[in-house]
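1. whatever this is, show me its structure:
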Amino acid sequence: MNQKERSSYDTILQILKSDATLLSDSVVDNIMATQREKIKKMHPYAITAPSSEHGRWQTFYKDARGVRKNIKAPSEKALLDKLIPIYFAKTHIDNLTFHELYEEWLEYKTALCGSSNTMKRHKQRYKKYFETSVLDSMKVQSIDELLLDKECNRIVSENNLTRKEWVNAKVILNGMYDYAFRKRYIEENYMSKVVIQVRYKQVQRKTGKTETYDTDELSALNAYLDQKYSETHDCSFMAIRLNFFLGLRVGELVALKWEDLCDDNHLHIVREEIRNQDTNAVEVVEHTKTNTDRFVVLIPQAKEILEKVNHVDEYVFVRDGKRLTSRQINYVLEKFAERMGMHTKSSHKMRKTYASRLNAAGVPLDVIREQLGHSDLTTTLGYIYNPLTEKETYDAISCALK
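-> Now for the predicted structure:
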């Protein structure tokens, strides 16, 4: 058996879910001969011999979308071998279960995503919401539009999901059905027609008071940071000061390098710190959360802060010879909240404060989206709150209504 034949046989045997490495060539030959005879009996089109000495055997078959296509080979045997995977692939599609589709999609997504944390969350959500569903063991071909719609609504209702959590869970279904459609396992992507009609879990609406540092709080925080920096020269205090002018994710902030100062007016954001949820280890990766780089405007106040930081390492923010971490940034904010007798506002609230201040100053929303590194304007709108004090809000409304 030559290498080309072995490759063809291995492909067919994989479809049949056999282990070709455990079979002898004679057994493989017998299996293939049996499959050829089956194809001859079930194939609806004529298999035509060549009309000349150098011609090719040929026939027709219908693809997954029902389009008739011509197929050729140098011999009848080779032609039948080409037809075997086509027929048995159809058997694979007909018998494919929802769970098997999930496993296929997960393998495909893992190869593209590169984030173990994201894949871990997908696995957790599938196990929690879909593994216990009737969908899990059903054949994909038997799941119609109404059943899928009904199950999605049941999952939201019985698990009392918020809209945000359902969006996160739906990422799995959208991915699976898009994958199945592109693989031609299904003729129509039913997920595009699913409508959630049950009530989502109601959550307390967030406001600027909880999601941003208002003008007075920001002034008090900056005074605290300046005082602590003058006493300790700890760069963590300047890092926080700087981020109210940059609006970076905290992982991006602590991963900044001096080489990212691409010109006088911009920072190039290309990497971030992440925590591996499997090992709990912290590391810097050469990409951002969205796997896209961006350029953030560097205003004069931000440049002044950077000039105060010692240029002693490749990273901008270094303490005792080691790169500053996200945890150290949040620790400073916790100590400030403790001193002020207020609830801690995390490092992510710096990012929301940045976006909200830009919006309050009239900066176009699309510019704010670009600065934050969002691909969707809807995401950016979730960062916009009122960062003004009550008096400033009153004065702004009074001025607008004069």
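2. alpha carbons only for contacts and neighbour counts from here, please
-> OK.
3. for this structure, which segments count as strands?
-> According to DSSP state E, the chain carries its strands in the segments 57-62, 68-73, 261-263, 266-269, 272-275, 282-285, 294-297, 318-319, 322-323.
4. and residue 342, how far from residue 94?
-> As judged by C-alpha to C-alpha, to the nearest Å, residue 342 and residue 94 stand 60 Å apart.
5. coming back round to it: could you dump the strands of the chain into TSV with mean neighbour count added?
-> Formatted as TSV, the entries for the strands of the chain read as follows, by neighbours: other C-alpha atoms under 10 Å:
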stretch	mean neighbour count
strand 57-62	18
strand 68-73	14
strand 261-263	12
strand 266-269	19
strand 272-275	20
strand 282-285	14
strand 294-297	17
strand 318-319	16
strand 322-323	13
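6. another for comparison:
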Amino acid sequence: MMQASNGISEETLQIALQYGIVDMDEISKSVELKKRNEILSQHPYKVWQNDQGIWLTYLPDEEKGRVFRKRKTREDLEDVIVDYYKKQEKSIYIKDVFQEWVDKKLKYGEIQTQSYDRYCTDFKRFFLPDTPICRKKMQNITSADLTDFIKTTIHEKHLTKKTYSSLRTLIRGIFKYGKAQEYSILSITEFFGDLELPNNIFEKKICCREDEIFSEDEIPIIVSYLKHHIDIWNMGLLLQFQTGMRIGEISALKPCDICDEYIQVCRTEIKYKDEDGKWKVTTKEFAKTDAGNRMLYFSETVKWTLMQIQKLNPHGEFLFMNREKRIRENTFNKRLSTICEKLKLNHRSTHKIRKTYGTTLLDNKVDDSTVAEQMGHSDIATTRKLYYFSNKSKETKIKQINMAINF
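-> The predicted structure is shown next:
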């Protein structure tokens, strides 16, 4: 029969517990006191009282070697010592907090699998194992450490304002969660409120504005080609020109989404890693964003396009299928590349078709609120900032300027 450490058998102890002979509260207090005394006995620094009656000692510190601590009573100082070493037992690093945070967000449905994968990819990109902030325990990371990490990362990885936003999202989430779990005392809200990042610290992305959208001269060329070369892929691209939908939304369309005057956008294609780490592509019953779930009104020309699609795929589960399989968004992008090459146009992705649609609506004085709704944006500022480019030819621009400046 097994014996407890004090010679009492395990069976005897269980019976004593069953009949309330043993006081569990007293046992817990005794265990805590024993652990406390063990911690204090291993504290490497002297504990002393000065002339003013204040109790003093040192605590280890990763940067300074040791730091000074003092309290009014010996018991209070011993509490500080014990608390320090208990926290040291938890070797929590930023990678541990990230994993806890992102796992719980996925568990509670706060993010979808594809967002989870993106967060993990971004974390590996920004938080390299040999980075100083990653080698430090979470509780010891200071505002100065975080500031140095952010500025160094922006500089060394040549981050633009847009790519920096991904880093900021991770830092905010990790440290907000870390504080809630008492892994850190740093307030990330206050930190970002005080953080100053001058504009010249960010990489300036120089893009050719002509390649951001299809010009007013190119639109009729490519649209005519699509209409005169009817197949299921070309009709998908034509529908995007006519509706401005995200290509993932078009790829996920079903016949039941098509109404008399509008398309119910409520689904999109997603890409994620499964439990074996393999990439999977499927659809989810929700658009990319809350604003993305929308009734998208279309012009009369779309009815002809939809009729061609119905003829090509009359019984498919999805609007765009080939050999009984849904056509994925990357396939549409490959088709667009092929067409641009045939027509001797600069290569553009299907996202540029979407920008062309947004620009066309704004140029034709469609109400801002309507444009935002059609694009699936929460407000017009997003459309104007990221989706509006001049697609006028040189001749049109000169003509417009001449008409405006006639004095």
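7. the strands of structure 1: which one's closest to residue 246 of structure 1?
-> With respect to residue 246 of structure 1, and counting by C-alpha to C-alpha, the nearest of the strands of structure 1 is strand 294-297 at 6.8 Å.
8. that closest one maps to which residues in structure 2?
-> Per the alignment by TM-score structural alignment, strand 294-297 of structure 1 matches residues 294-297 in structure 2.
9. and what of stretch 325-336 of structure 1?
-> Aligned using TM-score structural alignment, stretch 325-336 of structure 1 spans residues 328-339 in structure 2.
10. contact partners of that stretch?
-> When contacts are defined by C-alpha atoms under 8 Å, 6 or more residues apart in numbering, stretch 328-339 of structure 2 is touched by residues 222, 233-234, 236-237, 247-248, 251, 269, 347-350.
11. nearest to residue 371 of structure 2 among these?
-> Among these, residue 247 lies closest to residue 371 of structure 2 (C-alpha to C-alpha), at 17.8 Å.
12. how about the closest one: what's its closest non-neighbour residue?
-> residue 329 (5.8 Å; C-alpha to C-alpha, 6 or more residues apart in numbering).
13. what about that neighbour, how many neighbours?
-> A count of neighbours around residue 329 of structure 2, defined by other C-alpha atoms under 10 Å, yields 21.
14. repeat for residue 181 of structure 1
-> That count, for residue 181 of structure 1 with other C-alpha under 10 Å as the rule, works out to 15.
15. next one: residue 229 of structure 1
-> 15.
16. surely it and residue 241 touch.
-> No - using C-alpha atoms under 8 Å, residue 229 of structure 1 is not in contact with residue 241; the gap is 10.4 Å.
17. what touches both of the two?
-> Both residue 229 of structure 1 and residue 241 lack any common contacting residue under the criterion C-alpha under 8 Å, 6+ apart.
18. show me what contacts residue 206 of structure 2?
-> Residue 206 of structure 2 neighbours (C-alpha under 8 Å, 6+ apart): none.
19. now which residue in structure 1 aligns to it?
-> Looks like residue 206 of structure 2 aligns to residue 204 there (TM-score structural alignment).
20. how far away is that match from residue 163 of structure 1?
-> When C-alpha to C-alpha is applied, the distance between residue 204 of structure 1 and residue 163 of structure 1 equals 13 Å.
21. residue 389 of structure 1 now?
-> Applying C-alpha to C-alpha, the value for residue 389 of structure 1 to residue 163 of structure 1 is 30 Å.
22. residue 344 of structure 1 now?
-> Counting by C-alpha to C-alpha, the separation of residue 344 of structure 1 from residue 163 of structure 1 is 26 Å.
23. which one in structure 2 is aligned with residue 271 of structure 1?
-> Counting by TM-score structural alignment, which is the criterion used here, residue 271 of structure 1 corresponds to residue 267 in structure 2.
24. is it true that its match touches residue 284?
-> Yes - between residue 267 of structure 2 and residue 284 a contact is recorded at 5.7 Å, counting by C-alpha under 8 Å.
25. in the stretch 301-402 of structure 1, which spans are helices?
-> Taking DSSP state H, counting those that start in this stretch, the helices of the stretch 301-402 of structure 1 run over residues 326-340, 347-360, 365-372, 377-381, 390-400.
26. what angle do the longest one and helix 347-360 make?
-> Pointing back at helix 326-340 of structure 1 there. Helix 326-340 of structure 1 runs at 80 degrees relative to helix 347-360, counting by axes from the mean of the first three to the mean of the last three C-alpha atoms, to 10 degrees.
27. which parts of helix 326-340 of structure 1 are buried?
-> Neighbour-count burial for helix 326-340 of structure 1, with 16 or more other C-alpha atoms under 10 Å as criterion, is recorded at 326, 329, 330, 332, 333, 334, 336, 337.
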